[in-house]
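Novice: make a model of this:
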Amino acid sequence: MAEHFNGVHVRQCRQYDQQSGEPICSYLDHLKQIYLWFRGCDDINRASVCLHQPYALPKRSRTLVCHDMKNGYHEDRFAQGCGDNDAFTFYHWQYIDIFIYFSHHLLSIPPSTWINCAHKHQVLVLGTFITEWDEGNEICREFLSNAQLRHLLINRLVDIAHYYRFDGWLINIENNIEKKYIMTLVQFVAELTNKLHQKIPHGQILWYDSVTNTGDLKWQNELNMYNRTFFDSCDGIFLNYVWKPGNLLRSVLNAGQERKHDVYAGIDIFGRGCYKGGGFKSRDALEVIRESSLSAALFAPGWVYECLGRTDFIENQNKFWDLLSPLCHNSSILTELPIVSSFCRGRGDKMYINGKIAKNSSWSNLSAQQLQPSYSNSHRSYCIGTAGSIKISTVAHSSLDAYNGGECLRIYGSYTPSLEYSAAVLRLFRTQFEINDGLLISCCYKIPQNFSRSINIALQLVTDSAMTYIILGKEAKNVCEPKEIEACMEDYGLVCSPRFNPSGFKVKGDTSNYLAFSTINNESTDIIDATYTGETDPRSTWINRHYLLTESLCGSCTICEVQLMIIPELNINHTERKEKDFCLDLGEIKLLNPSVISDDIGRIVNLTYKDTSWDIDEDQILLNVTLMWDFILDNDATESAQPEFFDIFLKDGKNINFVGRSFLRVYMIKNFSLREFNDDEVTFVVQHVTKAGLRSNLQHAANVNVLFQ
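Specialist: The predicted structure is shown next:
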């Protein structure tokens, strides 16, 4: 249906890719489009992940990334993902606090894929409102000269952020402003900030250092009397990047101690007039910013992709952030259960479910990115025990295999057989949660073919108790105290992890305190495996270990870090001392409240479809259809039981084939090929997966028959 404003035709905000017909996230280019925008117009492109509340930016110097890549909306625009697994991606979330989606369109609405991915890592997301040059002058005159339109624009900007579930706006006025409208522009920024805070309390409005309080487009490269009035009217200022150290010192003095962290000094990674030239030298500029105690705004770090190419993109991206990481606060602290990750960056050569190939083709979707490790290469591992007996050489994402998603974490290293205990320790996640109601920990791993099997693994939980570590090792013969078994069976229907003597994990002179537990028994393992996978026979080539801890077993403590230990078997037979290579694939880690095993995980209801079309193309039928459903969950259900995503399958007799993944309660199937279609209907099945990583039973999942018409 056409929309009009004052007789002018304006396209609706919902957009579809011209070639594939897939739904795409899009921008708005005209004020009239913003005025006519309405809630509910674009449900399929909304984000599904919100920040944990209450949320507040840390009171320290921060790091902001402003993503500007070829005017935006490339592979990332596809709300349901695309087939290009070489598309740009970002996974160093632990080093940033704010992510801005930037383009030169009037209103850049961040794609839902970016919002979901950033929010999963507790990073704020802002869109961009930009006006430029002569056209921008006309746009500003229109809304600044008319109070009714100005208030409408403010309300729309707030509503758009709230509807799509992002956190605010960068306001970038890159054109001269008539002097009679200067104070009106200041009031516009102040009112927008206030109204955003009313609807999104943690929201942010940032002002770009461009037009001054005289109305001139004149970048200041510092906070001073010419842009201070805008800074005072909003949450922060993004300084232009042609600054010198003296500009930063004056900015600190003008901001004061209370607001100096709200000043974001820009660094153009492309090096256009930037201090020290950008690129890999951006570290030098960041170092100066940190010395001043200001925050930093990295503009267009996609430079590593745009200018250095796709072939070595991952290597260059890692190099870039490894250089910056010592100067960035690591903000990745996981404080709430569940904690679930298969380490996938939202891409892969194949799609895996429970260690099995579900889709044998490449894919990319940032919404599917899993929690990433808290540490980068330069900080993530260390060794204990005999010096030089074991070491980790490389930790990298690998698409050669995966347990869930498209990647696992592949760890390469070497060891020399020894009579003494040693271990390589990989630091995975920084955490801060207490073991109150028990803790269910699961670890999934595999040793690839042609690599040594003479290594073991264990998980190590670092606690806040003085020098106390919890070791989770392999099977042991020890048994729990009867009262603990009885209590766990009553509470969770599972047997708790038995203790064993931790002396084998201690090196000479180590005065730390260790609590060691082995995996739970086979019966409890079968229950957990079936609950996780939604299958009665979930066997695969991956090894799953499960541990159940209680406060009575571990004492009152806070878990501060989760680590993986790789331990060579002892050379008790005095055999060869030749160095051996090892390789380990880490497929998934889960830390859950054990009650998830017995809690209700909800169900899909009202599964239906619309917009059906069938096209015959040579020897195949192409189906287009939109599936929709509702989801029911008990009112007292925990966050762990909420749906994380929904998997869609095509049922063909006894075969069930993966079709796609939705992060909302709708999924558009476009040009789906049915090569051997001999019936008058097809059956689609929708399976939900909870935030705790539990799958509903696929055999009993909701299904709908789509009739051939």
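Novice: please make it C-alpha for all contacts and neighbour counts, starting now.
Specialist: Fine.
Novice: remind me what the host helix or strand of residue 320 packs against, helices and strands.
Specialist: Per DSSP states H and E: residue 320 is located in helix 313-324. On a contact count with 3 or more C-alpha pairs under 8 Å, 6 or more residues apart in numbering; DSSP states H and E, helix 313-324 meets helix 282-292, helix 303-306.
Novice: from residue 157, how far out is the residue positioned nearest the centre of the chain?
Specialist: The residue lying closest to the centre of the chain (C-alpha atoms, centre = their mean) is residue 117, at 3.2 Å. As defined by C-alpha to C-alpha, to the nearest Å, residue 117 lies at a distance of 22 Å from residue 157.
Novice: what residues of the helix holding residue 320 count as buried?
Specialist: Residues of helix 313-324 classed as buried by neighbour count (16 or more other C-alpha atoms under 10 Å): 313, 314, 316, 317, 318, 320, 321, 322, 323, 324.
Novice: dump the helices and strands packed on helix 313-324 into a markdown table; add distance to residue 97 and mean neighbour count as well.
Specialist: Converted to a markdown table, these look like this (distance: least, C-alpha to C-alpha, whole Å; neighbours: other C-alpha atoms under 10 Å):
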| stretch | distance to residue 97 | mean neighbour count |
| --- | --- | --- |
| helix 282-292 | 15 | 19 |
| helix 303-306 | 20 | 20 |
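Novice: next, the second sequence, to be compared with the first:
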Amino acid sequence: MTQSRPTRRTVVLSSAAAAAGLLAASGPAHAATASARAAGAGAGRKKAAENLQPYASYWFPDTLPTGTPDPGAVWRSLKAWTPESDPDLAFNRSTVPLAERFTPVPVNTTARAGQGRISSLVSFHPTAGNPSQGHATADYYALTHWSYIDELVFWGGSSGEGIILAPNAPVVDAAHRNGVPVIGNIFLPPAAYGGQLQWTRDLVQKDALGRFPIAEKLVQVATSYGFDGWFVNTETGGGDAALASQMLAFLKELKRLGEPHGLKITWYDSMIKNGSIVWQDALNSQNQDFFLASDTMFLNFNWTTADLSSSGALAQSLDRDRYELWAGVDVEANGWNKAVNWEALFPSGGPHVTSLGFYRPEWTRNHLPEGRTPEQFHAADDQFWTGTSLDPSRPSSGTWRAPATAVADKSTVTSLPFGCTFNTGHGLKWYEDGAARSDAAWNQLGLQDVLPGRRWVVRTTGTRPSVTLDFADAWRGGSSVLVDGTLSAPVVLELHSTRLPLSPDTVVRLAQRAVSGSVRVELGVALREPSEPGAPLTYSFLSAGTAGSGWSTADVRLSSLGTGTIHGLAVRLTGTGAVKWRLGGLLVQNAAETVAAPTALKVDKASGDGQFRLSWQAAPGPVRHYELYRVLADGTRRFLTGTCATAAYVKGLTAAPGEKEIRFDVRSVGEVYTTSAAASTTHPW
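Specialist: Predicted structure coming up:
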């Protein structure tokens, strides 16, 4: 490395370090959760003061820091962890399997299939005090552009809280529905940020039998929680060649233990073979052994054209795929204003050189001012991933090369029944059949639908209307698609890329309403893919009626189309003048869905201030998720929360006048949003 180039990364340890969890957390959000997690922290307290909130888990490998943790943090040893002793395991376990993906013919001529991929390092919340199953705010990084992401790193960890961070279940559930693996983070911080070399030694320690106990625990955590591997980020200086050798042996054992479970390891470009922390910004002889012991490697951010070229060539010479290298791009501070040497990574006139690793793309939320709305966040996020055109079929030009312009999108929509209510996993209210069942803001990413991967492809010879995810109204969940504009000619809005089986029994249900104007709606069904990238799909259009002013459903039977495979779904809108039209549901099935009810609902623990932990037995057969309600004396149901697990936490409940006990109902929900009968229980106030 020449003296003119940075010798270490600067962005990760910049002023943004606190938000990433690299520094000890001490802000108000953490103070609010003080003493919530420590074993025995509630001993001697009154029941009303006990905090029953479950949180995402984090640990030190073995040795704990000296002193006492900051408010809201709890120090725990991973070596001492067992699934049986984990009080929050039921809340943190992901239950959604990792879906298989396919790559449709790219919608533009610049995106390339089978080449560079994208890893995304995201901090959804500070390390401590991260609720296991969402919480009561819509202000959340509810990412939806999964179709461009191939690996998500649940970023976090700090010397003041814990340096091994397990993903919480909602993130894993949402990612898995979209075929994206999620990996936890192991962060060994620099000494300047409280790092202790002892923690590195703890991580790679061997027992008397020559085994790596922390590697065994890491595999046990991932398989117990249901996520997909680990990002290993070793940045504590002071090591030597012996420690590097031990780290390499640890990685090999972690990979050996994890492979039968499908677990993956990503190594960060930090430690080199002599044990020093020297960021190479490339794959070379100093770090190649760590890459060979891992599945992928995240290259530090200061790479050059020559770095990426030599890295890709070296990977191939080692009989590895060059696209197993993620070229790091830090977007935490500047988002799409970040200057990136795109031609070094994704050259216009040739194949991609390596894959791309985004660091902190939640900038799309964080750069917005306080009081930001979900609509503002999604507008920014759409621009980040799709480009300023907001249409991946019309790639944007400019200094920011949005992922949709370079990387082919992927889809998991391959089997029936399939349902989408355009729910993004957060909202200002909760809706069912167009009526609000809760007026409280919320986020729970595990309830998110598989949304259209190409947002938004609009084809018309007239004026293009705006198409957005909107939160002012919904048919189900928290959001719907809003088409707003002057329909001077028919407008085709493309929705999902699919490989769904088509039979004479296939029916598609649309939930829709015309907020203003008159709109004639047709369902578009494509029975083949385009012959080449950038060519449009050819749709057969079937009438879905005229949208009324209130929410209604239209069932479109596809029997006239014969049999085969559905490769795409769309809607065609025809109207006159200014129109506002909402799409709230797209449900595809061959037969009526039946969903079995859960059983044995019970209150496991209650606190005098309106907190409850509940659990139930899973329903037999397929279930998308469960929904928990409070039932009032007059029979009114109020939505409390939803989860893919069989345990839920709620808080802030109070007795109604004269109410001596509270009643809870839990229901199973199917893939096309059929709900089961309820399992019920009561608990005295």
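Novice: please state their TM-score.
Specialist: After superposition, the two chains reach a TM-score (TM-score structural alignment, normalised by the length of the second structure) of 0.79; 580 aligned residues with a C-alpha RMSD of 3.0 Å.
Novice: related to what we said a few turns ago, tell me which helix or strand the residue nearest to the centre of the first structure sits in.
Specialist: helix 112-120.
Novice: quick one: the next helix or strand after that helix aligns where in the second structure?
Specialist: With elements assigned by DSSP H and E, the helix or strand that comes after helix 112-120 of the first structure is strand 124-132. Counting by TM-score structural alignment, strand 124-132 of the first structure pairs with residues 181-189 of the second structure.
Novice: was I right about the residue nearest to the centre of the first structure contacting residue 345?
Specialist: No - using C-alpha atoms under 8 Å, residue 117 of the first structure is not in contact with residue 345; the gap is 9.4 Å.
Novice: hey, what's in contact with both of those two?
Specialist: With contacts taken as C-alpha atoms under 8 Å, 6 or more residues apart in numbering, the residues that reach both residue 117 of the first structure and residue 345 are 366, 368, 369.
Novice: quick one, what contacts the second one?
Specialist: Just to be clear, that refers to residue 368 of the first structure. 117, 344, 345, 346, 347, 405.
Novice: please apply the same query to residue 298 of the first structure.
Specialist: Contacts of residue 298 of the first structure by C-alpha under 8 Å, 6+ apart are 63, 64, 65, 66, 266, 267, 268, 269.
Novice: how near is it to residue 197 of the first structure?
Specialist: Taken as C-alpha to C-alpha, the span from residue 298 of the first structure to residue 197 of the first structure is 25 Å.
Novice: then residue 232 of the first structure?
Specialist: 15 Å.
Novice: just after the top strand by length along the first structure, pick out the following helix or strand.
Specialist: Counting by DSSP state E, the longest strand found in the first structure is strand 603-617. Next helix or strand after strand 603-617 of the first structure toward the C-terminus (DSSP H and E): strand 620-632.
Novice: between strand 603-617 and that next one, find me the angle.
Specialist: Put simply, strand 620-632 of the first structure runs at 170 degrees to strand 603-617, going by axes from the mean of the first three to the mean of the last three C-alpha atoms, to 10 degrees.
Novice: list the helices and strands the very next helix or strand once past strand 620-632 of the first structure packs on?
Specialist: Downstream of strand 620-632 of the first structure, the next assigned helix or strand under DSSP H and E is strand 643-652. With contacts taken as 3+ C-alpha pairs under 8 Å, 6+ apart, strand 643-652 of the first structure sits against strand 655-662, strand 681-690.
Novice: now do 10 Å
Specialist: Applying 3 or more C-alpha pairs under 10 Å, 6 or more residues apart in numbering; DSSP states H and E, one finds that strand 643-652 of the first structure contacts strand 655-662, strand 666-674, strand 681-690, strand 702-707.
Novice: tell me where the stretch 201-350 of the first structure has strands.
Specialist: Counting by DSSP state E, counting those that start in this stretch, one finds strands in the stretch 201-350 of the first structure at the ranges 204-208, 236-239, 263-268, 295-299, 339-341, 347-348.
Novice: could you do the stretch 101-250 of the second structure as well?
Specialist: Under DSSP E, counting those that start in this stretch, the stretch 101-250 of the second structure gives strands at 118-122, 151-154, 164-165, 182-188, 229-234.
Novice: export the ones you listed to TSV and tack on distance to residue 51 of the second structure and mean neighbour count?
Specialist: Listed next are the strands of the stretch 101-250 of the second structure as TSV, based on distance: least, C-alpha to C-alpha, whole Å; neighbours: other C-alpha under 10 Å:
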stretch	distance to residue 51 of the second structure	mean neighbour count
strand 118-122	27	23
strand 151-154	25	24
strand 164-165	21	26
strand 182-188	26	28
strand 229-234	30	24
